[in-house]
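**Q** Return a 3D structure for these sequence lines:
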Amino acid sequence: MAQILAPSAQWQMRAAKKSSHFSPLSSNFSSLVMKQHKKGAVFRNSAKFRVFAIKSENGTINRLEQMLNLDVTPYTDKIIAEYIWIGGSGVDVRSKSRTISKPVEHPSELPKWNYDGSSTGQAPGEDSEVILYPQAIFKDPFRGGNNILVICDTYTPAGEPIPTNKRYRAAEILSDPKVVAEVPWYGIEQEYTLLQRNVKWPLGWPVGGYPGPQGPYYCGAGADKSFGRDISDAHYKACLYAGINISGTNGEVMPGQWEFQVGPSVGIEAGDHIWCARYLLERITEQAGVVLTLDPKPIDGDWNGAGCHTNYSTKSMREEGGFDVIKKAILNLSLRHKAHISAYGEGNERRLTGKHETASINTFSWGVANRGCSIRVGRDTEKNGKGYLEDRRPASNMDPYVVTGLLAETTLLWEPTLEAKLSLHTRSC
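**A** Modelled structure (predicted):
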């Protein structure tokens, strides 16, 4: 569980001083030395020629890898920008590449772009153009050098946000002066499950069968307990390289399930960083031949689901007397329980059953150090009289823009009516 300590400054792109000859997430190869063939020239009779395999100490070099690792920075100032956006399902990430004339440091330096929204479920075929607005920049760990990943949101040609553009509304909420003054911090715990590609069954599980019961897998080590550690570690380093504010990782309760934590992040940055981290994970599992799922209950039965617990605090919560502010925020959250649940991820009812460290989806509850509640407050927060709360309701497939925006709106901007307060029926765990 991610603990909120202090947020890092907003990440800003810096052009690399020195270029790398290999992208960080590709193989390293020995330097090649081309030598002239001793017996005759390569060309014969002015028409025929022989092709010699290039050899290294490790065998024949894969020419595709050689080209992928090619460093172009000595020959051009141009960079590759990978424009990333959220597709029509609200969970899928899409991307395409564009050449930019020189390195950039801020999204405002990048041009808007467009794509075919009819192919992503976001526009009709007769009016399919959707416009991409660059919003956040990260370093590209796949291509290296000055190449970048660009998180975008989506608009009609007239400049209106399309329905799946959840970032727009979150940015409105999080830029409200009342919210800005409270400097909201978010620490998001993203759980996910790795599946075998051909059978869509969890990684490490016998095909068509089940491993031993839960218990030894959480934060476990060993070939019979940990499945997919290389993917988790590769993702961890890719996030650090990219400039994502990743704070940790761990193996989860169900075998083949993992978690990474992002934060503390301030405001809209939290959603940008989670979406970029998800994109990196999709790309890494693609390379590994493993399927990533954010389904909140990928396996029915006595197995933990996958959530996206969101730790949250405001300036007032972190100062003296903050516990009273936290309790008021919890009151507001209880009164808007249904509104939050409806926005916290598809299929969440299969996960929030009151079992496997969850509260019932139909009942709001809160407690200190209780992972079976809707809202958990840590022992240190209770002891110190200030700190943060953990919303344990969001599913693994939640939209971080929606969740972060709703938390700020409900606790800082929304005022319950007297009637709502009088009708409150909540219990403390």
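**Q** drop to CA atoms for contacts and neighbour counts, all remaining ones
**A** OK.
**Q** where do the helices sit along the stretch 201-350 of the chain?
**A** For the stretch 201-350 of the chain, the helices defined by DSSP state H, counting those that start in this stretch cover 229-242, 269-288, 315-318, 322-335, 337-342.
**Q** For Ser365, find the nearest of those.
**A** Nearest to Ser365, of all the helices of the stretch 201-350 of the chain, is helix 322-335, at 7.7 Å by C-alpha to C-alpha.
**Q** So which residues make contact with that closest one?
**A** Applying C-alpha atoms under 8 Å, 6 or more residues apart in numbering, the contact partners of helix 322-335 are 316-317, 364-366, 375, 381-382, 385-389, 410-411, 414-416, 420-421, 424, 426.
**Q** want to put them side by side, so please do this one too:
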Amino acid sequence: MAKYKFEYIWLDGYSPVPNLRGKTRLGNEAPKSIEDLPLWGFDGSSTQQAEGSSSDCVLKPVKFYPDAARGEDSYIVLCEVMMPDGETPHPTNHRATILDDEDTWFGLEQEYFLFQDGKPLGWPDDGYPSPQGEYYCGVGYANVGSVAREIVEEHLDLCLAAGINHEGINGEVAKGQWEFQVFAKGSKKCADDIWVARYLLDRLCEKYEISVEYHCKPFQGDWNGSGMHCNFSTKFMREVGGKDYFLKLMDAFEKNKDEHIAAYGPDNHLRLTGLHETQSIDKFSWGVADRGASIRVPHSFVKGEAYKGYLEDRRPNSQGDPYQICSRVLKTISEVPTA
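**A** Next up is the predicted model:
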């Protein structure tokens, strides 16, 4: 009898950054819908989500993806963590409370470092590589090494096979640093896809004996940190827009500056210093094509004084929780009337 592999994955209770966890359930049939995948339990005391004296937690499948790495009879099953009743969301379950709107489109740019033996891939055992400059979108062994491109290309193929919509991949400014970009309609779908893409990358790197470092500033000095720039547009922004609405929206983002920083990932003060194409963490600014602004406004947005299209919030960091990032953006947008 053929067996199907279902890798149930979830976010644990570690803080300030949760870890991805996963365990495999075997089944006899391929799922036709999410309702075909049952609830499943796990030991919450081993994931900082329960006490040992009452350790039961429940995994509730919410989405499944083809898992090309394990074959055609395999799936990744993204789960929410629930309390033992199977109905009440666990306090660590941020997906359950995310603001969502399918007409709000999100594109998240996930930056990360590949690490081996405690240092970024391709860095010398002592000291530093040549200064950053030639690594961004670079090519050649001196810039990208011998294995990094193999990893990012394989990761791209796995994500595409899973149905995760990538818009692009590229080498980033620092040596050993890379980026992939995910676009989706709706905050929940985009955030789901980022978490599954992270899982696929972490698991892929196991066989290369390489780790993925998502920390926004894994080392100090004259090197770029890692962000997760959040591109967003509502239906109103795409179809109507207007300078008056845009300025009111920027006022709302400035008013909620501290709330955004709180939702955009830990240790951002190490990255948002005003250097390396960032705005200082205690300031808010916007600017056309300004990579040092809090929100970068594309030339296409202001073309013909239309003030219509998408915007890029450059403050979210690479270690941030996309559920909280997208939800915070939507909350601020909702404060600005469109009529």
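**Q** For the two chains, what TM-score is obtained?
**A** After superposition, the two chains reach a TM-score of 0.94 (TM-score structural alignment, normalised by the length of structure 2), with 330 aligned residues with a C-alpha RMSD of 1.5 Å.
**Q** still on that earlier bit, just the contacts of helix 322-335 of structure 1: which are in strands?
**A** Among these, the members found in strands (DSSP state E) are Ser365, Trp366, Ile375, Leu389.
**Q** residues in contact with the residue lying closest to the second one once chain neighbours are set aside?
**A** I take that to be Trp366 of structure 1. Spatial nearest neighbour of Trp366 of structure 1, chain neighbours left out: Ile375 (4.6 Å); criterion: C-alpha to C-alpha, 6 or more residues apart in numbering. Neighbouring residues of Ile375 of structure 1 by C-alpha under 8 Å, 6+ apart: Ile330, Ser365, Trp366, Gly367, Leu389, Glu390, Asp391, Arg392, Arg393.
**Q** and Ile375 of structure 1, what pairs with it in structure 2?
**A** In structure 2, the residue matched to Ile375 of structure 1 (TM-score structural alignment) is Ile295.
**Q** how about stretch 130-142 of structure 2: buried residues?
**A** Within stretch 130-142 of structure 2, the residues scored as buried using 16 or more other C-alpha atoms under 10 Å are Glu134, Tyr135, Tyr136, Gly138.
**Q** likewise stretch 81-99 of structure 1?
**A** Ala81, Glu82, Tyr83, Ile84, Trp85, Ile86, Gly87, Gly88, Gly90, Val91, Val93, Ser95.
**Q** So Cys159 of structure 2 versus Ser187 of structure 2, what's the distance?
**A** 18 Å (C-alpha to C-alpha, to the nearest Å).
**Q** Which one's more surrounded, these two?
**A** Using other C-alpha atoms under 10 Å, the more surrounded residue of Cys159 of structure 2 and Ser187 is Ser187, with 29 against 25.
**Q** Can you tell me what the more buried one aligns to in structure 1?
**A** Ser187 of structure 2 maps onto Gly267 in structure 1 when the alignment is built from TM-score structural alignment.
**Q** how about the corresponding residue of structure 1 for Glu80 of structure 2, what does it touch?
**A** If you follow Glu80 of structure 2 across to structure 1 using TM-score structural alignment, you land on Asp153. Each residue near Asp153 of structure 1 by C-alpha under 8 Å, 6+ apart is listed here: Trp85, Ile86, Leu132, Tyr133, Pro134, Gln135, Asn165, Arg167, Tyr168.
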